[in-house]
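**Q** Dropping the sequence and predicted coords here.
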Amino acid sequence: MQMMARCIKLDKDCAKICYTAVTFMASNSAFAAQVCQLCADLCEACAQECEQHADHHDHCRMCAEACRRCAEECRRMMSMAA
């Protein structure tokens, strides 16, 4: 379990920033693009970490895929806001 500690921490952080990004986008905040950038960066970091465990843990593979999709969507939203 200790080897998964960083992965679990990143998963939790990723979930928090994704929720925050959604709320900023939904409220049409002037800072939504900045929050989306942070979300995309954190999702990429989470995906990279999860991919290290994906061969042994299917949930890590699924998490990495979801994080990559979220990062892509955040970047798309940022480009629309610009």
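**A** In hand now; what should we look at?
**Q** When you work out contacts or count neighbours from here on, use the C-alpha atoms and nothing else.
**A** Noted.
**Q** who touches the one helix or strand residue 25 maps to?
**A** Using DSSP states H and E, residue 25 maps to helix 5-26. For helix 5-26, the external contacting residues (C-alpha atoms under 8 Å, 6 or more residues apart in numbering) are 31-32, 35-36, 38-39, 42-43, 45-46, 49-50.
**Q** what's the answer for stretch 30-39, then?
**A** 14, 17-18, 20-21, 24-25, 71, 74-75, 77-78, 81-82.
**Q** Against that first model, consider the following:
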Amino acid sequence: METMQKHEEHVRICFDCAAACEHCATACLKEEHLHMMKECIRLCRDCADFCKMCASLTARESQFMAPFMTLCAEVCDACAAECEKHEDEHCQRCAEACRRCAEDCRRMSVTG
């Protein structure tokens, strides 16, 4: 089976999470209560970067993909926990995407 076909769903989940995080960070920057969103913005930016890297490592079947998936799951969990503190719709959607990505990263880090 082609590498991309084998890992296509995981790559998509990672990129979907990255997009949700980028959207959330941008939306948070527009909030009136910006000072309350600083940690959310920081974690969303970190998470987006981790998810994009995780997707890339997975697509190329890097020898580092499994340990990186474990780390990516931790970052996704932290981002989800922060986003869940905020009632904004973009934060709630981001938290959902992060939880889904964390779960899939953990699954993939074991099954490859």
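**A** Cool, got the structure. Small disclaimer: the values here were computed from a predicted structure and weren't measured.
**Q** TM-score for these two?
**A** The TM-score (TM-score structural alignment, normalised by the length of structure 1) is 0.93; 79 aligned residues with a C-alpha RMSD of 0.7 Å.
**Q** the helices in structure 1, which residues?
**A** 5-26, 32-51, 58-81 (DSSP state H).
**Q** average distance between the shortest one and structure 2?
**A** Here helix 32-51 of structure 1 is compared with structure 2 after superposition; its mean distance to the aligned residues, by mean C-alpha distance after the TM-score superposition for structure 1, is 0.4 Å.
**Q** equivalent range in structure 2 for that helix?
**A** Mapping helix 32-51 of structure 1 onto structure 2 (TM-score structural alignment) gives residues 65-84.
**Q** from the helices of structure 1, which stretch is densest packed?
**A** helix 32-51 (a mean of 22; mean count of other C-alpha atoms under 10 Å).
**Q** Quick one: work out the angle between that helix and helix 58-81.
**A** 160 degrees (axes from the mean of the first three to the mean of the last three C-alpha atoms, to 10 degrees).
**Q** Just want the most central residue of structure 2.
**A** Centroid check for structure 2 by C-alpha atoms, centre = their mean gives residue 17 as the closest residue, at 4.2 Å.
**Q** surely that one meets residue 94?
**A** Yes - with contact defined as C-alpha atoms under 8 Å, residue 17 of structure 2 counts as touching residue 94 (7.1 Å).
**Q** Roughly how far does residue 107 of structure 2 sit from residue 42 of structure 2?
**A** 26 Å (C-alpha to C-alpha, to the nearest Å).
**Q** Residue 26 of structure 2 too?
**A** 11 Å.
**Q** now residue 51 of structure 2
**A** The value you get for residue 51 of structure 2 to residue 42 of structure 2, if C-alpha to C-alpha is used, is 14 Å.
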